[in-house]
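1. Whatever this is, show me its structure:
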Amino acid sequence: MKKLSTLFSCILLVGAGKMAIAQTEMNILKFNNIPEFQSYFKHTGKDMPLISGHRGGTTPGYPENCIATFENTLKHTPAIFEMDPRLTKDSVVVVLHDDSLGRTITGKGKLNSYTYAELQQFRLKDPQGNVTNYKIPTLKEMILWSKGKTILNLDHKDVPLAMTAKILRECKNDMIMLTVHKASEAKFYVDDNPNHMLSAFVLTKKAFYEYEKAGVPWKNMIAYIGPKNQPENKEIMELLHAKGVMCMISAAPSYDKLKSPAERAEHYRETFTMGADILESDLPIEVAEAIKPIMPSTGYQQKFWSKVKVK
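-> The predicted structure is shown next:
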């Protein structure tokens, strides 16, 4: 009995050691220049499945749109991250999905009725509604943190395009992705800076041809094609793939909502086997585990993946 107890203790120690190692390493994406950055998102047909953490990911103890949450996800998998810039009363750009307080941050009322200084009294909540010690971050803080670690995809809420472009210049980080909902927004960004990478809504053939007519370079974009990978996506996906454009499905409003982990995993894998290149999810850590059986042993994107020690 004593021997069994000792053996069990050793197993626990080994397991704890492995967990400690996992918790002190972070997966990062690192590019030396813009051509490398753009090539990472070029569809070739022989690419690694890519994961995007929707608002950073949904994990107990970690609020959405929070640097600590992004870092937690990166401890488990290489990923890019969708996030949500918004304006305060005094025109500071912070990161919060909702236009009001309450769901993800303590406090009440509209976000834009508070100055940035006033928002410092509040704390972010985790997905279960528990209050954490984290404060609302600014967009600049997020961009500066991301450099040399990952790619942020800035959704378009209420921040004027010109203000977003100005912040990127001030942060001196061109390796950021910008969500655009139509061709005119894409044209604005590439005219402002030909290095801008876009996450473009291309839900229809009409939208595809509008981007083409606007002269937006295909090498400057990935395409969001909907919340599900289904037969209706096939034609638009083929058009985009022919241009070298990666296609992204967002599971946040669809597959992430399924109650069974096994069912979610099946749909995550199927999304890639049906041809999608990027899966955006509220559960990026779960997605990374689910797609292990279909993950190629090698691929172009791997050369930009590495691990760093973290505290």
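
2. okay, CA-based contacts and neighbour counts for the rest of this
-> OK.

3. who touches stretch 53-66?
-> By C-alpha atoms under 8 Å, 6 or more residues apart in numbering, the list of residues contacting stretch 53-66 from outside reads 68-70, 73, 79-84, 95-97, 104, 124-128, 130, 132, 134, 136-137, 252, 280-285.

4. run the last query once more with 7 Å
-> If you take C-alpha atoms under 7 Å, 6 or more residues apart in numbering as the criterion, stretch 53-66 is touched by 68-70, 73, 79-83, 95-96, 124-128, 137, 280-284.

5. which residues touch Leu87?
-> 93-94, 112, 158-159.

6. if we go to 6 Å?
-> Applying C-alpha atoms under 6 Å, 6 or more residues apart in numbering to Leu87 gives the contacts Val93.

7. this one next, for a side-by-side:
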Amino acid sequence: MRPFLKSSVLRLAVLLALTIWSCKPQQPIAHILAEFHNPSSSYVMVAAHRAAHNGYPENSLPAIRHAIDLGVDIIELDVKVTTDSVVVINHDRTIDRTTNGTGDPEAYAWKDLQQFRLEMPDGTLTNERIATFEEALLLVKGKAMIDIDIKTSHLKPIVDVITQTDTWDHIFFFDNDYLALQEVRDRQPGAMLMPRAYSYQMADSALMLFKPPVVHIDHSFYTEEVCQLIQNHGARICLNALGTQDSIIRSGSLQKALDNLLKYQANIIQTDEPELLIPALEAIGRRTSGKQ
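-> Down below sits the predicted model:
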């Protein structure tokens, strides 16, 4: 099939998938967990980066609700801890970019952080405040998994909130700092981890150290060899669409993006465009269970 015809067929299939998908109920957590623990499945899991934040402040409760409504499998959130040990959702070292406040969120007590409001990327001020991790967990519980991007050295409060909300089976921790991941395991021996690797050798070490259910790799070494290594250890392969591939998705070149993302069997894709990626995967049959 000629490339332009192939692209047109995919776009029509995506439109059909969007129509069907918009009428479907959200995925129950039992289905999501079954897929997560089945790395040989052809089902491609979608992770919403900083929640589904197109039209919403990133890492906010409305962005989390939107991600749930879209039917994403995994919601990626960034966590910090206040001076009074409240775990909050925030990505940057400071709150300058995302709120009308300034400074390090970990230098504030929770009650003082509540005075600030979240901003949209264009600077528009909203009525939303920085959310607590507990609020996020209670909102997501039973509906999706959470990928915790560790942005703090204060891990005990995070562990405590997960225990209090009884959501350990929903959670996995992401970091390239293997000492931080080991501390998580020391505090909660059964905790699920997603180590980040930057080479075949680092992926091999992560698999041996943690026996993780998933390894995060980069496009720079997204090869058949490294993917086979991860699959042979019974783990899923997480790859970012962030940046280049998301730009291709936004441009409408869906087939090109899917070819780039799926060519070596990555089966968790983190994206800023879950609204577009999910129906595109639906259209090619990669959101149904089955062997690859």
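
8. what do we get in structure 1 for Leu74 of structure 2?
-> Wrong residue type there; residue 74 of structure 2 is Ile, not Leu. The alignment partner of Ile74 of structure 2 in structure 1, by TM-score structural alignment, is Ile80.

9. Sorry, slip of the keys, the one I care about is Ile284 of structure 2.
-> Ile284 of structure 2 maps onto Ile294 in structure 1, by TM-score structural alignment.

10. in the stretch 51-200 of structure 1, which spans are helices?
-> All helices of the stretch 51-200 of structure 1, identified by DSSP state H, counting those that start in this stretch, fall at 67-74, 116-119, 139-146, 161-171, 183-192.

11. can you tell me the mean distance of the first one from structure 2 after alignment?
-> By mean C-alpha distance after the TM-score superposition for structure 1, the fitted helix 67-74 of structure 1 averages 1.7 Å away from its aligned residues in structure 2.

12. how much does the longest helix seen in structure 1 deviate in direction from helix 67-74?
-> Secondary structure of structure 1 read by DSSP state H shows that its longest helix is helix 2-23. Computed with axes from the mean of the first three to the mean of the last three C-alpha atoms, to 10 degrees, the direction of helix 2-23 of structure 1 lies at 120 degrees from that of helix 67-74.

13. Report all helices and strands that the following helix or strand past helix 2-23 of structure 1 contacts.
-> Next helix or strand after helix 2-23 of structure 1 toward the C-terminus (DSSP states H and E): strand 25-29. Contacts defined by 3 or more C-alpha pairs under 6 Å, 6 or more residues apart in numbering; DSSP states H and E place strand 25-29 of structure 1 against strand 305-309.

14. what's the mean distance for the strand ranked longest in structure 2 versus structure 1?
-> Using DSSP state E, we find that the single longest strand of structure 2 is strand 74-81. In the superposition against structure 1, strand 74-81 of structure 2 averages 0.8 Å from its aligned positions (mean C-alpha distance after the TM-score superposition for structure 1).

15. Can you pull up the most central residue in structure 1?
-> Compute the mean C-alpha point of structure 1, and by C-alpha atoms, centre = their mean the closest residue is Phe81, 1.7 Å away.

16. Let me see the contact set for that one.
-> Phe81 of structure 1 sits in contact with 52-53, 56, 152-153, where contact means C-alpha under 6 Å, 6+ apart.

17. got TSV for those residues, with distance to Glu141 of structure 1 too?
-> TSV is the format used below for the contacts of Phe81 of structure 1 (distance: C-alpha to C-alpha, whole Å):
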residue	distance to Glu141 of structure 1
Ser52	20
Gly53	18
Gly56	15
Leu152	12
Asn153	14
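
18. Can you select the buried ones among those residues for me in ChimeraX?
-> Those of these that count as buried under 16 or more other C-alpha atoms under 10 Å are selected in ChimeraX with:
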select :52,53,56,152,153
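
19. any chance you could map the strands in the stretch 101-250 of structure 2?
-> Ranges of strands within the stretch 101-250 of structure 2 are 145-150, 171-175, 192-195, 214-217, 236-240, based on DSSP state E, counting those that start in this stretch.

20. Would you mind putting those strands into JSON lines with distance to Gly55 of structure 2 alongside?
-> Output for the strands of the stretch 101-250 of structure 2, formatted as JSON lines (distance: least, C-alpha to C-alpha, whole Å):
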{"stretch": "strand 145-150", "distance to Gly55 of structure 2": "21"}
{"stretch": "strand 171-175", "distance to Gly55 of structure 2": "26"}
{"stretch": "strand 192-195", "distance to Gly55 of structure 2": "28"}
{"stretch": "strand 214-217", "distance to Gly55 of structure 2": "27"}
{"stretch": "strand 236-240", "distance to Gly55 of structure 2": "21"}
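
21. how about those, which one is nearest His37 of structure 2?
-> strand 236-240 (8.1 Å; C-alpha to C-alpha).
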